[in-house]
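J.: model the structure of this input:
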Amino acid sequence: MRSRPRRRYRLRGAAALVTAVLEASLTVPPATAVPPSEDACHTTADAMPRGDCGPFHQVFAEDFDGDVVPPGSFSDCDHDADTPNAHCGGLTGSYRADWWAYPRGWYDTAHPRNHSNGNNRVLGGEYRADDTVWVGPAADGDGRMHIRMYRPASGGDLHVAAVVPRRVMRQTYGKYSARVRVVKAAPGYKSAWLLYGGGCEMDMYEQSWVDTVHFFHHPCDGRAQGVADSGRPFTEWHTVGLEWTPGLARYYLDGRLLLSDSRGVAARPLSWILQNESALYGAYAAPGSWAQMDITWVSAYTYTGGRPG
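T.: Alright, predicted model coming up:
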């Protein structure tokens, strides 16, 4: 795997958690923030697409509205990685059926016990979805998945999180999209949302949260990666998307096609990983610091043939 995590943390009490949620959730996704969309669903603003889009058949859609999954629920996540059998024992109902998370004991890309991309960072994170991920309403009532990563005041490893939609694990070709915003940024925290498996990787939303949203296409045959910098900050609401068809990968931000690459495109099963971790460059996260992402919807599709219109 690209990333793995570990370390213990105590919740600071319900009052502190509620305060953090309210502070981080005051901004409503703007209804007119995105231009006309070029993606197959012609997705606009904050509305989750529903139904099929051209050659893509929708198999998973979640807007989190009306749902409450309290902190601690993404626990007892097994190590049966990258298979549809992976699950989190602390989840119930549809969330247990639909979601998995990297388990405790896996370390992220920057961690000295992993360094899966050859970096030389001396501080990294342990995947701790059990105390960083929950689902509930924002201040305006919008249902969201909240991911609040932090570094304990005592120092040591960051607590980070990677969540995985189970319905599109180990799938060949498809469309993947989400509406997301970093509601509180801090140095030392990043995302690398990607399709990954068997040495192939496509990054649809990556970089330090104090930087701008980037896309990275890593050809499976080892050729140089393709890169696109959107120039847009993580602290704005964005609709991110990736359309993966035979011989072609297309990367979108807010409906705009920013990167299209046909080099070494994977033709094998990959999993969609909403990976959030410690930064691979720049300042390290300070002890006692935290940063938070909110996701207001996610949608995923299988590929039925043909080219997107």
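
J.: from here on, contacts and neighbour counts on C-alpha atoms
T.: Noted.

J.: what's the distance between residue 137 and residue 143?
T.: Using C-alpha to C-alpha, to the nearest Å, one obtains 4 Å as the distance from residue 137 to residue 143.

J.: joint contacts of the two?
T.: By C-alpha atoms under 8 Å, 6 or more residues apart in numbering, residue 137 and residue 143 have these common neighbours: 65-67.

J.: buried ones among those residues?
T.: Neighbour-count burial within the shared contacts of residue 137 and residue 143 applies to residue 65; the criterion is 16 or more other C-alpha atoms under 10 Å.

J.: a markdown table please, covering the shared contacts of residue 137 and residue 143 and showing secondary structure and distance to residue 222.
T.: Listed next are the shared contacts of residue 137 and residue 143 as a markdown table, based on DSSP: H, G, I helix; E, B strand; the rest coil; distance: C-alpha to C-alpha, whole Å:
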| residue | secondary structure | distance to residue 222 |
| --- | --- | --- |
| 65 | coil | 42 |
| 66 | coil | 44 |
| 67 | coil | 42 |
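
J.: second chain to compare with the first, below:
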Amino acid sequence: MLASVLVLALAGCGTAPAASEGGRPPFTSASAAPGPAPVASPDPSPVRTTAVTASGDLPGWKHVFEEDFSAGDVPVGAFPGPLYQEKWSAGYKDGTPDTAAQIGATSSGYYPSKVLSVRDGALDWFLHSENGVFMGAAPTPKIPNSSSNPPRDNSLLYGRYSVRFRADSLAGFKTAWLLWPDSGVWPRDGEIDFPEGDLAKIIYGAAHYEKDGADAFEKFDSDQAFTSWHVATMEWAPDRVEFYLDGKSLGASRAAPPTVPMHFILQTESCLPVPNCPLPETQGHVSLDWISIWVPA
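T.: Alright, predicted model coming up:
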């Protein structure tokens, strides 16, 4: 792995809140930072597994949630449906502007009814455009052991989050699977993103915090492309935010770990950094094989 750290302070990069279930899509300023070229996968779609290989309690961590999407398939437009509704929300409703659209840069947004399904034991995003609108989705797991007040089913104060995922190489589409503060106060209360990156580039993690009244972040690059299956793990503790890819640490941010409850959003969208939009004909898939979550023991 290649690990690099970038620290910036950016003023005025926040956007207006979206009316959505999970909180507003943040402007992820780390997305504008360049990184090394990804290492190409010799096999763009290696065999996936259905079993959660990261499960059970760990030293310092109590296991509270897992999903491997083995309950059955769900067609596009019907997720979460009866099979998954106890543990999942489709997140932002159809037509919710994504980050780029909120700042008036493009026609793009979240459209779970056009994007999300479960097929072959994985949660699937069909990323594409219709009538000039680029479509993504941001589903959210319903995590127990809520730390928020009033309680919500997708909120923790500190945690360990692991996902096994892959994506087609889709220039202009990106993931920013993130922890967002329940307070919605950004950048004061922080933001944690992993895996993040343009789907045709490298995977990285970013830890945001407030510095001198503006957004600052530390960015940790890998040298890996999205086209292979990977396990991304972020550990959020009082003293650090650490990012692991396939069991190897990319580094830890200790500048200002968030200290308030946060909720997990699998935010997948387009056109960041502006105006890096996909070509109209670009379409393909992001797959989540499994997800596993822990709280401090």
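
J.: can you calculate the TM-score here?
T.: Once superposed, chain against chain, the TM-score is 0.74 (TM-score structural alignment, normalised by the length of the second structure); 239 aligned residues with a C-alpha RMSD of 2.3 Å.

J.: what residues are up against residue 174 of the first structure?
T.: 56, 243-245, 300-303.

J.: can we see that at 10 Å?
T.: Residue 174 of the first structure is in contact with 55-58, 168, 242-246, 249, 300-305, counting by C-alpha atoms under 10 Å, 6 or more residues apart in numbering.

J.: buried subset of the residues you listed?
T.: Using 16+ other C-alpha under 10 Å, the buried members of the contacts of residue 174 of the first structure are 55-58, 168, 242-246, 249, 300-303.

J.: contacting residues for residue 20 of the first structure?
T.: With C-alpha under 10 Å, 6+ apart, residue 20 of the first structure has these contacts: 14, 148, 184, 290, 292.

J.: residue range for the longest strand belonging to the first structure in the second structure?
T.: Determined from DSSP state E, the single longest strand within the first structure is strand 290-303. Counting by TM-score structural alignment, strand 290-303 of the first structure falls onto residues 283-296 of the second structure.

J.: pull out the buried positions in that stretch.
T.: So stretch 283-296 of the second structure, judged by 16+ other C-alpha under 10 Å, has buried residues 283, 285-296.

J.: and the helices in the stretch 1-150 of the second structure?
T.: For the stretch 1-150 of the second structure, helices defined by DSSP state H, counting those that start in this stretch occupy the ranges 81-84, 99-102, 112-115.

J.: out of these, which comes closest to residue 137 of the second structure?
T.: Counting by C-alpha to C-alpha, residue 137 of the second structure lies closest to helix 112-115 out of those; the figure is 5.1 Å.

J.: can you point out the buried residues in the closest one?
T.: Quick answer for helix 112-115 of the second structure (16+ other C-alpha under 10 Å): 112-115.

J.: what's around residue 222 of the first structure, how many residues?
T.: Counted by other C-alpha atoms under 10 Å, the residues lying close to residue 222 of the first structure total 11.

J.: for the nearest residue to it once chain neighbours are set aside, what are its contacts?
T.: Counting by C-alpha to C-alpha, 6 or more residues apart in numbering, residue 222 of the first structure lies nearest to residue 264, which is 7.8 Å off, once chain neighbours are set aside. By C-alpha under 10 Å, 6+ apart, the contact list for residue 264 of the first structure reads 200, 217-223, 225, 247-249.

J.: for those residues, which ones persist in the second structure?
T.: Contacts conserved in the second structure for the contacts of residue 264 of the first structure, using both residues aligned by TM-score structural alignment, their matches' C-alpha atoms under 10 Å: 200, 217-221, 225, 247-249.

J.: before I go, just wanted to say thanks for your time.
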